[in-house]
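Peer 1: whatever this is, show me its structure:
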Amino acid sequence: MEVNDVDDCVYHKFSESKFIFLVLYVDGILLASNEIGLLHETKKFLSKKFEMKDLGDASFVLGIQIHRYRSRGILGLSQKRYINKVLKSLEIKEMQKIPYASAVGSLMYARVCTRPDITFIVGVLGRYLSNPDMNHWKAVKRVIRYLQRTKDYMLTYWRSDKLEIIGYSDSDFDECLDTRRSTSEFIACHQATVQAIWLRNFIAGLRVVNGIKRPLKIYYDNRAVVLNSNNNKSSTKSRHIERKFLIVKERIQSGIISIEHIGTNSMIASAH
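Peer 2: Just a heads-up that it's a prediction; the model follows:
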């Protein structure tokens, strides 16, 4: 098997039109193939090399439940059970007994796996791990109550014959209540391009998609960033900001990505 160029935990093997993927995490393995014979052959090979147990069709992986709706071409990833477990251990009456870092860490796992909707708030809460106050605890409780209401949400993938990567980047101007400073803008724009290119390279490395439309389209809600990224002028003064600014411009000029403006309300609607 060959390893994916951008993810050392993903392996693939191709035999004419047949293919199989192996995803490895510590001592757990997921196998996915378009041909049942190749799947059994790979299982038999692995069983000879390693002591392992075949658990059949994957239903739970690392606390993530897999839902399949094959007739509709839909795959859903849910952390409802994990969230219920977190909620039970972080009940409001018990919050004072639980370290703040532990509570935020539990939220971070949900954010990384299936709940990108709590990414921003969990990132903010993570800034105060060393010295949280009651306001930060109250914010944690609000996130927990939100997860209680939305624990049935899942990350959904739809089957498509035409794959196109479209991203959304949400900047924040003068919104920090402590300093009245912006917490992103060009930084968010640069990071969005980094993630988009990684995703494109990962998908290309799978070798089961004919191609991905170029340039990669990213919608951004800050008009000034979009305008500056699409012209040859630079008004930034901080060296690390300017470096990221120039990287974004180079990616646009080389046709790797395109950045378009989108209103905040429109982006929120699209995200839901």
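Peer 1: C-alpha from now on. contacts and neighbour counts both.
Peer 2: Noted.
Peer 1: which residues are contacting the lengthiest helix in the chain?
Peer 2: The single longest helix within the chain, with elements called by DSSP state H, is helix 186-206. Residues outside helix 186-206 that contact it (C-alpha atoms under 8 Å, 6 or more residues apart in numbering) are 4-7, 12, 165, 167-171, 209, 211-212, 216, 218, 220, 225, 241, 244-245, 247-248, 257.
Peer 1: toward the C-terminus, what is the element adjacent to it?
Peer 2: strand 216-220 (DSSP states H and E).
Peer 1: before we go on, could you also do this sequence so I can check it against the first one:
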Amino acid sequence: MTKEFLSSRFSMMDMGEADVILGIRIKHESNEIEIFQSHYIEKVLKKFNYFDCTLVGTPIDTSEKLMPNNDQAVSQLEYSRVIGCLMYAKTCTRPDNAFAVAKLCKYTSNLGTQHWQAIQRILKYLKKTMDYSLTYTGEGAIYWASKKQTCITGLIVESEFMALAAAVKEADWLRNLIIEILLWSKPITPISIRCDSAATLAKAYR
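Peer 2: Presented below is the predicted three-dimensional model:
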């Protein structure tokens, strides 16, 4: 029904179920969708000569604290290339690398041997976990984000309130999207938003 509705409004061609989109492979099951980038990760590892590297079980060494580089800088261009490839994988199908990649992005303009070793560890971890994937079921997450606040707040409750406001905006956008889908049953039920801060909830209810 959806294809018939869209084809009545737009000029389109039905090419069947997608199996690759923007370097992301898609596997369709009866009630779930699995996405993965093992082919992309293999290509990245070969590009930077890490396909035959030793394997590690975690993307970051928690016992080592990354510090600003005070010695001679190493290849910034190559480091930036690796970071770019890792960021794409992290954004698409590998959120398990999100913290480690975000941490290393801070040192792109002034990196040293320590940072190179840390980024090499992520490549070794990706080699070990190339076949990892994301599986979306009917009730799985469709949006997630982990990022730093873009402005300075004086109180924790203010930071919590800003995060709550961002969640409300996203929920409102998704609700409007559902309303636009004519085949979706109406009326749309209210979207529940949860917050673990009593002070923030009190501020929101004012």
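Peer 1: tell me where structure 2 has helices.
Peer 2: 2-9, 38-47, 76-92, 98-105, 113-128, 156-180, 198-204.
Peer 1: now the fourth one: which residue numbers in structure 1?
Peer 2: Applying TM-score structural alignment, one finds that helix 98-105 of structure 2 aligns to the residue range 119-126 of structure 1.
Peer 1: so which of the helices of structure 2 is the most packed in?
Peer 2: Among the helices of structure 2, the stretch with the highest mean neighbour count (mean count of other C-alpha atoms under 10 Å) is helix 113-128, at a mean of 20.
Peer 1: which residue packs closest to residue 6 of structure 2, ignoring adjacent ones?
Peer 2: Take residue 6 of structure 2 and drop its neighbours on the chain: the residue closest to it by C-alpha to C-alpha, 6 or more residues apart in numbering is residue 12, 7.9 Å away.
Peer 1: ok, how many other residues are close to the one you found?
Peer 2: 10 (other C-alpha atoms under 10 Å).
Peer 1: circling back to that earlier point, how about a markdown table for the helices of structure 2, with distance to residue 24 of structure 2 added?
Peer 2: Formatted as a markdown table, the helices of structure 2 follow (distance: least, C-alpha to C-alpha, whole Å):
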| stretch | distance to residue 24 of structure 2 |
| --- | --- |
| helix 2-9 | 23 |
| helix 38-47 | 8 |
| helix 76-92 | 8 |
| helix 98-105 | 17 |
| helix 113-128 | 16 |
| helix 156-180 | 23 |
| helix 198-204 | 38 |
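Peer 1: and the ones you listed: which comes nearest residue 32 of structure 2?
Peer 2: Of all these, helix 76-92 sits nearest to residue 32 of structure 2, with 17.1 Å by C-alpha to C-alpha.
Peer 1: that closest one: average distance to aligned residues in structure 1?
Peer 2: Its matched residues in structure 1 lie on average 1.5 Å from helix 76-92 of structure 2 after superposition (mean C-alpha distance after the TM-score superposition for structure 1).
Peer 1: and the contacts of that helix?
Peer 2: 24, 37, 41, 44, 48, 96-98, 101, 104-105, 108-111, 116, 119.
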